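Participant: this is the structure alone, sequence omitted:
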């Protein structure tokens, strides 16, 4: 069945299966490390209370009972299965084995996402779920990759890129006048080590970057469906653009997962033409079992039907960004940075033993100490740091931020482990407060003179000093400042 078996795309399947599994491994390790402190029984947004108030919005193993022990069992099971898939062990067996492995990852991670509340409300969570579900039907080494699933991965890559392009064109004017990168590297959620240098590139080059981005996201995605080798070239352009984003910022696993998905359009022959020393990737396939063909066609039909909603969203004037249209997180809408902020504000959290001498808590990823070079954390996802960025934009965060401050007053060890620096070395402060600072990158001259990556100035107070005695008795939130 030449129309079904995609011989000559073995490397694409290997990259998809092992790459998606690697991202799942990172996601489950992240959950094991961060979920209990953020959402556990004694977390900032405890899952038991969430389930008691409103219930989960989709399937989850935690619907009837949540405990930190069960969460860790789910996370470590997912990490172990992911590691096996990265090593390629299930893929060496019959096709039902990697199918069950990926469906298990999908179910376990969906259980986490569906109770993760605001800490898991990111587009790359649904992207990972959708990609993991589709990867279950790529088969094993015993059969040729199924062409319908590869096409669905290409359709996913199209939605990712074209959706992001359209949200920009329909959004902030700076994308249309090509000035978005005058601001983006400085105001993005979590700058990386190279972001300062990217920001200081000449403005004409920034305009060319934006123009190139529009071409990559609005024109190139259509070429992913073209005959080979055009489709492979289009995928290479997407991959190169995503690597540029990897270098210039920290967007968790979004860029890496997009690179992996784009490989669905890359043929073995195209890779061999560029790297002739790699040899032949295609093993000796056996006949495709009838049951596998039926399952793949049924799943492809299901995903095709579910594609109606994201396809309609792409054409809508009121395009949704990073939205799921069903409780299973399949057939989602994607897109990012429809608007660009021009000024950067940061929330600086401080504690004091006496109310006079204030010391600053430092986060792992978000800007704090102006002299500290931004670090690279992606594809790992620092969830608390990301929500601190949204909080600095003016989002309402009382439901988790005031509990966070109370945890600092209690010197709660799981919470402190989410931070880079505890200025009190485990001792509980008597007071905590949250101040607002305006941040901008230093100029070349300022950097040479001071060694600082950032120049900051006070811009207000978000939360007045709290103590454990008074913190629970009064409302300390001051609201918007911008």
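Facilitator: That came through fine. Note that the structure is a prediction, hence the values are computed from the model and not measured.

Participant: when you work out contacts or count neighbours from here on, use the C-alpha atoms and nothing else.
Facilitator: Fine.

Participant: so who does the closest residue to residue 458 other than its chain neighbours touch?
Facilitator: Closest residue to residue 458 apart from its sequence neighbours, by CA to CA, 6 or more residues apart in numbering: residue 437 at 4.4 Å. Residues counted as contacts of residue 437 (CA atoms under 8 Å, 6 or more residues apart in numbering) are 345-348, 456-460.

Participant: just residue 211 next, same as before
Facilitator: By CA under 8 Å, 6+ apart, the contact list for residue 211 reads residue 178.

Participant: ok, now how distant is the residue nearest to residue 458 from residue 452?
Facilitator: 16 Å (CA to CA, to the nearest Å).

Participant: what count of nearby residues applies to residue 181?
Facilitator: Residues contacting residue 181 under the criterion other CA atoms under 10 Å number 22.

Participant: three-state assignment of it?
Facilitator: helix (DSSP: H, G, I helix; E, B strand; the rest coil).

Participant: name the helices or strands packed onto the longest strand anywhere in the chain?
Facilitator: When the chain is parsed with DSSP state E, its longest strand is strand 454-466. Judged by 3 or more CA pairs under 8 Å, 6 or more residues apart in numbering; DSSP states H and E, strand 454-466 is in contact with strand 431-441.

Participant: buried sites along the strand it packs on?
Facilitator: Within strand 431-441, the residues scored as buried using 16 or more other CA atoms under 10 Å are 431-441.

Participant: next one for the comparison:
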């Protein structure tokens, strides 16, 4: 079928697939390095306990059949290795059927992880990676031109990411409508980056322009993704530029990078190569085999049927953010920051090696890798890598209810000196032996002014608000 493929989108598919594989590699790497403390057999939310009595279709994946920490580690490292191989071109070097198998394997492997990740994997970009990864199964490889239908499905996914985020803002916090949300957001976002303080200190009229531009980028530009070229490519370029602005202003794991990758589904690769003076890539490929056409048509029909739920959600006044309507994380609804915090609260965890507590007890602070803690430490860039504990600590500062399931086990592991938990931290003030007591206090944080920064060298100023967790010790066995 001549209409089945898009001959000018080979370069676009190359960038899309290699970028997606790279993000898969980052996701698997994060799972391998962080799982023991979070969901391992002795973790804060152990997988075996979560799966006990849970029907397979509620959380489909390989770990329903078998779980051990060794098996999870091997599974994660194997996923990372497979993703790196695809980045290096493995999926283009094999027959089409083998390429389909490789992409399907990546999707199944990461789906298995997400479905046992519980709270730690409850972020919208997990479902976004899985939905994009599922569509990549049907993009083909260098032996065929990209299927038109799959490119349109990629644009439909990108549209839901952007338009859903735009709608949730307009329906949510009033500061989005009066253009004042960025008076606060750069300072109160979950994990600031090295340039976030600079963004926060921009003049307020610039912040208002930022918000207005965001509304255009999320509510107008996504519609243009479905228009003829070159308008669709221009719309994709706008999406890419706005996402790079977000990359520079904060740490949002792979959300922004994956959105950038998806935008290439709307870029006319041949035209872009001509504009940039690049050689055409790849050379025209042959027609797709019939079995592949049938597979793509079936996947398209599935996405069309499943689109009912996110469309209904977007049209609803009670629109929900970042929600999956099925256990396979296909055709989800997206959106972020429907409301904006005006004040930043941080939970500071401290320990002491004193046997008896009193007014003179010396408490030492645990340091995290990404979240603000030491006021003299400048925020770092971690995205697209996802520091899961640091992100959940931000939620804990908003309300203890967000941390009810895992904060107690986290403190217990600090008291026990659990090596896996300590590896998630940036600084352990008790390298020789674990503390006798641990406590947590809630602080209000704000960026220092230029004068304060010059006088003290501090990036943050903090004020004690209240006790978050009174001193606790391990119960004697």
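Facilitator: Great, that's in hand. It should be emphasised that the depicted structure is a prediction, and the values quoted were computed from it without experimental measurement.

Participant: superposed, what's their TM-score?
Facilitator: After superposition, the two chains reach a TM-score (TM-score structural alignment, normalised by the length of structure 2) of 0.97; 470 aligned residues with a CA RMSD of 1.2 Å.

Participant: what's the spacing between the equivalent of the residue nearest to residue 458 of structure 1 over in structure 2 and residue 97 of structure 2?
Facilitator: The equivalent of residue 437 of structure 1 in structure 2 is residue 443 (alignment by TM-score structural alignment). Going from residue 443 of structure 2 to residue 97 of structure 2 by CA to CA gives 55 Å.

Participant: again, but for residue 344 of structure 2
Facilitator: Distance, residue 344 of structure 2 to residue 97 of structure 2, by CA to CA: 51 Å.

Participant: who has more neighbours out of the two?
Facilitator: When residue 344 of structure 2 and residue 97 are compared on other CA under 10 Å, the one with more neighbours turns out to be residue 344, at 20 against 14.

Participant: wouldn't the more buried one be in contact with residue 188 here?
Facilitator: Yes. Residue 344 of structure 2 is within contact range of residue 188, at 4.9 Å (criterion: CA atoms under 8 Å).

Participant: on that earlier part again, redo the buried residues of strand 431-441 of structure 1 as TSV? Include distance to residue 168 of structure 1.
Facilitator: Output for the buried residues of strand 431-441 of structure 1, formatted as TSV (distance: CA to CA, whole Å):
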residue	distance to residue 168 of structure 1
431	43
432	39
433	37
434	33
435	32
436	29
437	28
438	26
439	25
440	24
441	24
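
Participant: with respect to residue 465 of structure 1, which of these is nearest?
Facilitator: residue 433 (4.5 Å; CA to CA).

Participant: tell me, how many neighbours does the residue lying closest to that closest one once chain neighbours are set aside end up with?
Facilitator: In this structure, residue 433 of structure 1 finds its nearest non-sequential neighbour in residue 465, 4.5 Å apart by CA to CA, 6+ apart. Residue 465 of structure 1: 19 surrounding residues under other CA under 10 Å.

Participant: residue 465 of structure 1 matches what in structure 2?
Facilitator: Using TM-score structural alignment, residue 465 of structure 1 pairs with residue 471 in structure 2.

Participant: so its match is in contact with residue 435, correct?
Facilitator: No. Between residue 471 of structure 2 and residue 435 there is no contact under CA under 8 Å: 11.1 Å.

Participant: how many neighbours does residue 159 of structure 1 have?
Facilitator: Counted by other CA under 10 Å, the residues lying close to residue 159 of structure 1 total 23.

Participant: residues contacting it?
Facilitator: Neighbouring residues of residue 159 of structure 1 by CA under 8 Å, 6+ apart: 310, 314, 333-334.

Participant: out of these, which is most surrounded?
Facilitator: Among the contacts of residue 159 of structure 1, residue 333 has the most neighbours (other CA under 10 Å), with 28 neighbours.

Participant: trace that one over to structure 2, please.
Facilitator: The equivalent of residue 333 of structure 1 in structure 2 is residue 333 (alignment by TM-score structural alignment).

Participant: surely that match is in contact with residue 163?
Facilitator: No. Taking contacts as CA under 8 Å, residue 333 of structure 2 lies outside contact range of residue 163: 10.1 Å.

Participant: tell me where the stretch 251-400 of structure 1 has strands.
Facilitator: Here the stretch 251-400 of structure 1 has its strands, by DSSP state E, counting those that start in this stretch, at 344-352, 358-360, 362-363.

Participant: just name the most buried of the ones you listed.
Facilitator: Highest mean neighbour count of those: strand 344-352, a mean of 23 (counted as mean count of other CA atoms under 10 Å).
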